[in-house]
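Novice: No sequence on hand, only this structure:
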């Protein structure tokens, strides 16, 4: 048996933040941001909206996309996030409750920008093991709350949002069946992209004295951009090549490359390494920024909703993120309803 994609949905918070908005408080400009990242605008949470609310909205849309009785069929809810509501407990049980799914299995996983690929694999594992017949899997991020908005090297990059898919038990040869996965990590480079404070390492080191005991900057993301770029291109390329080999696909078989939207230059560099033409490379980073675990499902929903991604198209997914971690997967796109995210 296989995990088959049966529904998809996305949600973006209403607050739009343009490059011009950022330029009002940062030493930067619209041209500087666009030429280095490909981003023109992104969405920020506000007014109390956070990861859980984003996840609920995207999850509800994915359930509607799947079928009218999808709510009654869900056996498990998995939420991938790097910006949890709280350190404890996980947000997934609350999301399941708010969606009216009852006392189903529910848990979070954290793999930063690779979260959607890792979560797909974990959700597929629940189905393969017989623990669930239908899984609602959501990538949701309010990561801008962990970014120093006075840091011009990180503030322009990230946006908030959520993307969700419904996976059901099915046959490995039917459209929507998730193909081979390739996952990897390198923890020796974890400090290249990290939020130093807030976890047990910092709390143990300062004797549990709390927020004021560490430098304010440690509560926000730190990023080493140049080495991350090199690592991202290398590992996404290798991972994509590996999963294509295991799927017995050639590059010519790929109709769409849907890569994590970290930076448009990374996406294009990976596509160039794979020798994929530009017209088969999906991009939406210009209007959403880097939404971490929500990136890939939001992009899938976008190109499906506008009719560019069609039933029968062969799709290559790939992502890279903090950890360091990376992953890839393939699927043949099924006939599912996708609604544009405004």
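Specialist: Done, it's in. None of the values given here were measured: they were computed from a predicted structure.
Novice: C-alpha from now on. contacts and neighbour counts both.
Specialist: Noted.
Novice: what ranges do the strands span in the stretch 1-150 of the chain?
Specialist: For the stretch 1-150 of the chain, the strands defined by DSSP state E, counting those that start in this stretch occupy 2-11, 15-18, 41-44, 76-80, 105-109, 134-141.
Novice: May I see these arranged in JSON lines, with mean neighbour count as well?
Specialist: Putting these into JSON lines (neighbours: other Cα atoms under 10 Å) gives the following:
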{"stretch": "strand 2-11", "mean neighbour count": "28"}
{"stretch": "strand 15-18", "mean neighbour count": "15"}
{"stretch": "strand 41-44", "mean neighbour count": "24"}
{"stretch": "strand 76-80", "mean neighbour count": "29"}
{"stretch": "strand 105-109", "mean neighbour count": "19"}
{"stretch": "strand 134-141", "mean neighbour count": "33"}
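Novice: Residue 65 is nearest to which of those strands?
Specialist: When the strands of the stretch 1-150 of the chain are ranked by distance to residue 65, counting by Cα to Cα, first place goes to strand 2-11 at 4.8 Å.
Novice: The closest one vs strand 134-141, what angle?
Specialist: Between the axes of strand 2-11 and strand 134-141, defined by axes from the mean of the first three to the mean of the last three Cα atoms, to 10 degrees, the angle is 40 degrees.
Novice: which helices and strands does strand 2-11 pack with?
Specialist: helix 51-66, helix 115-129, strand 161-170, strand 178-185, helix 295-305 (3 or more Cα pairs under 8 Å, 6 or more residues apart in numbering; DSSP states H and E).
Novice: Put this next to the first one:
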């Protein structure tokens, strides 16, 4: 028998404020049509004043617990992915822990920007396999609206705020690719590309939060190449191929990257979960948001094979293959 990490429940939360593309027309030299045609984004959510990343994460965590029929007392630990923490420290995960009323277990953050949730999911899976925990709450939560340069139309129209969560639970499998749960993962980073996507501030450099900077064309080229490759690598590790995939749940960066990646994987768009039009790019929150939305709609059936993949600043990228 093999110990597997199975998704027991999903949940998400989006701030109440919805920002349509038309809002930017009064702020920048841009149009709704320009944004839609280049990104596929139609709207996004922005956190309210005083609404922090931890607040969004707590709401998503509670939703996942409710859907799973569990309470915080059933959770052994929290692994949370974010690039927009409330404070330099402590970790946002500890604030979620307190917000849920947990007084035991571990809670810590993972930072790999848009790839953060994939890294957090693989990390939590490794802890479950090592018998460090039986149930782990894995969360992606961001308030990217707090680090936008509102004069840069190439970046500020792309991002939104939100949080998504999944509960991983240890279950026994036969040790084959037919098992439910996480079957494989593939994680990568290459710091020589750090200047392609970064924030120009930080504690030890400027003492400020800074603002997001991106070389969009270069990020696009790396994304399409690296996302398809990492997905195939993870499938190979599980002894599977693209023909076995029922659903691709990609990082919701923009529609052009998602479409190009699906084409390289030879997957029809009917097998791709899309939320980018309504959420924008929510960085580490985008995959768990998409998982929760599709789960809530009943799109995933038991036994179906799902591939998640993402790329973010660092550059960091990776994928996880799991069976629902």
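Specialist: Here it is on my side, so go on. Quantities reported herein were computed from a predicted structural model and do not represent experimental measurements.
Novice: want to throw the helices and strands packed on strand 2-11 of structure 1 into JSON lines with distance to residue 197 of structure 1?
Specialist: Written out in JSON lines, the entries for the helices and strands packed on strand 2-11 of structure 1 read as follows (distance: least, Cα to Cα, whole Å):
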{"stretch": "helix 51-66", "distance to residue 197 of structure 1": "19"}
{"stretch": "helix 115-129", "distance to residue 197 of structure 1": "21"}
{"stretch": "strand 161-170", "distance to residue 197 of structure 1": "23"}
{"stretch": "strand 178-185", "distance to residue 197 of structure 1": "22"}
{"stretch": "helix 295-305", "distance to residue 197 of structure 1": "25"}
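Novice: Tell me which of those sits most buried.
Specialist: A comparison of these by mean neighbour count, using mean count of other Cα atoms under 10 Å, puts strand 161-170 on top with a mean of 29.
Novice: Would you check the span in structure 2 matched by that strand?
Specialist: Applying TM-score structural alignment, one finds that strand 161-170 of structure 1 aligns to the residue range 162-171 of structure 2.
Novice: now do stretch 307-327 of structure 1
Specialist: Going by TM-score structural alignment: stretch 307-327 of structure 1 matches residues 298-318.
Novice: list the buried ones in that stretch?
Specialist: For stretch 298-318 of structure 2, burial by neighbour count (16 or more other Cα atoms under 10 Å) applies to 300, 305-318.
Novice: And stretch 209-216 of structure 2, by the same measure?
Specialist: For stretch 209-216 of structure 2, by 16+ other Cα under 10 Å, it's 210, 211, 212, 213, 214.
Novice: Which residue in structure 1 aligns with the fourth one?
Specialist: Same thing as residue 213 of structure 2. That one, residue 213 of structure 2, aligns with residue 222 by TM-score structural alignment.
Novice: Which stretch of structure 2 lines up against stretch 11-27 of structure 1?
Specialist: Stretch 11-27 of structure 1 maps onto residues 13-29 of structure 2, going by TM-score structural alignment.
Novice: Start from the N-terminal end of the stretch 201-324 of structure 2 and give the strands.
Specialist: 212-214, 247-250, 305-312, 316-323.
Novice: residue boundaries of the helices in the stretch 201-324 of structure 2?
Specialist: With DSSP state H, counting those that start in this stretch as the criterion, the stretch 201-324 of structure 2 has helices at 216-237, 255-264, 276-279, 286-296.
Novice: okay, those in a markdown table with distance to residue 56 of structure 2 next?
Specialist: Output for the helices of the stretch 201-324 of structure 2, formatted as a markdown table (distance: least, Cα to Cα, whole Å):
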| stretch | distance to residue 56 of structure 2 |
| --- | --- |
| helix 216-237 | 27 |
| helix 255-264 | 25 |
| helix 276-279 | 14 |
| helix 286-296 | 12 |
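Novice: between these, which gets nearest to residue 106 of structure 2?
Specialist: Nearest of these to residue 106 of structure 2, taken as Cα to Cα: helix 286-296 at 20.5 Å.
Novice: do you know how far the residue nearest the centre of structure 1 is from residue 148 of structure 1?
Specialist: Nearest to the geometric centre of structure 1 sits residue 293, at 2.0 Å (Cα atoms, centre = their mean). Residue 293 of structure 1 is 20 Å from residue 148 of structure 1, where distance means Cα to Cα, to the nearest Å.
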